[in-house]
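Participant: quick one, structure for this:
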Amino acid sequence: MAKITYIEHNGTEHVVDVANGLTVMEGARDNNIPGIEADCGGACACSTCHVYVDEAWVAKLPAKEAMEEDMLDFAYEPDEVKSRLTCQLKVSDALDGLVVRMPEKQI
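Facilitator: Now for the predicted structure:
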């Protein structure tokens, strides 16, 4: 299990425990975290679970695959380094302490 901090665009923080094997997106959905819409349900077919990963975590995460890179082109104000789709981040003990920030909106 990993403790993940989700920070809304307005600065409101939500710190939740997310079970290993789920995605960061599922952790937000299951805990009613506002700011992650996940319209496609985690199929990497939209960009509505877009977040900015805290800089301290960027290098600790697996590299983006081509499909995620393509979908991030449709995200609201993507950042080349920090933007990730939470449906593509599988939770494990290695993600304990992860901090993600939501964009102003999802598109």
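Participant: from here on, contacts and neighbour counts on C-alpha atoms
Facilitator: Fine.
Participant: tell me the centre residue of this protein?
Facilitator: By Cα atoms, centre = their mean, the chain has its centre lying nearest to residue 86, at 2.9 Å.
Participant: and the strands in this protein?
Facilitator: For the chain, the strands defined by DSSP state E occupy 2-7, 13-18, 50-53, 83-85, 99-101.
Participant: I'd like those written out as JSON lines, with mean neighbour count added.
Facilitator: Output for those, formatted as JSON lines (neighbours: other Cα atoms under 10 Å):
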{"stretch": "strand 2-7", "mean neighbour count": "21"}
{"stretch": "strand 13-18", "mean neighbour count": "17"}
{"stretch": "strand 50-53", "mean neighbour count": "27"}
{"stretch": "strand 83-85", "mean neighbour count": "26"}
{"stretch": "strand 99-101", "mean neighbour count": "22"}
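Participant: next, the second sequence, to be compared with the first:
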Amino acid sequence: MTKIIFKEHDGKEHPVDVENGMTVMEAAIKNMIPGIDADCGGACACATCHVYVDPAWVDKVGKPESMEEDMLDFAFDVRENSRLSCQIKVTDALDGLIVTTPEKQF
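Facilitator: Down below sits the predicted model:
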């Protein structure tokens, strides 16, 4: 199991254990993390699972593909470390990953 720490925009933390192979979005939905709506169910067809990857983890998570970059255009308050959580696959290398939800999804 890999530990992911979800932080709400106000700083409240929700550490969860996640099975490898899941996406960060699936882990958020399974654990009822506030601030992750995932309206499209993980199809990279909306931006309601937008998160900010902690700066220490940006390189390990990697950069978004072009389809994800296009969808991020619809997200609220996009930053350099913005990602759609449906596009981040959980692996052992992400143990301890910290992501923060934006103040709102739209």
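Participant: what does the TM-score come to for these two?
Facilitator: Once superposed, chain against chain, the TM-score is 0.97 (TM-score structural alignment, normalised by the length of structure 2); 106 aligned residues with a Cα RMSD of 0.7 Å.
Participant: about what we covered before: want to throw the strands of structure 1 into CSV with distance to residue 67 of structure 1?
Facilitator: Below are those laid out as CSV (distance: least, Cα to Cα, whole Å):
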stretch, distance to residue 67 of structure 1
strand 2-7, 24
strand 13-18, 24
strand 50-53, 14
strand 83-85, 10
strand 99-101, 20
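Participant: ok, and the closest non-adjacent residue to residue 35 of structure 2?
Facilitator: residue 101 (5.8 Å; Cα to Cα, 6 or more residues apart in numbering).
Participant: ok, the one you found to residue 92 of structure 2 distance?
Facilitator: Separation of residue 101 of structure 2 from residue 92 of structure 2 (Cα to Cα, to the nearest Å) stands at 22 Å.
Participant: more neighbours: which of those two?
Facilitator: Set residue 101 of structure 2 next to residue 92 and count neighbours by other Cα atoms under 10 Å: residue 101 wins out with 23 against 13.
Participant: wait, what's in contact with the more buried one?
Facilitator: Counting by Cα atoms under 8 Å, 6 or more residues apart in numbering, residue 101 of structure 2 touches 6, 7, 8, 9, 35, 36, 50, 51, 52.
Participant: hang on, isn't the fourth one packed against residue 105?
Facilitator: No: shown here, residue 9 of structure 2 and residue 105 do not form a contact pair, counting by Cα atoms under 8 Å, at 11.2 Å.
Participant: ok, residue 35 of structure 2 touching residue 7?
Facilitator: No: Residue 35 of structure 2 is beyond contact range of residue 7, at 9.4 Å (criterion: Cα under 8 Å).
Participant: neighbours of the aligned partner of residue 41 of structure 1 in structure 2, just the number please.
Facilitator: Under the alignment (TM-score structural alignment), residue 41 of structure 1 pairs with residue 41 of structure 2. Residues lying near residue 41 of structure 2 (other Cα under 10 Å) number 15.
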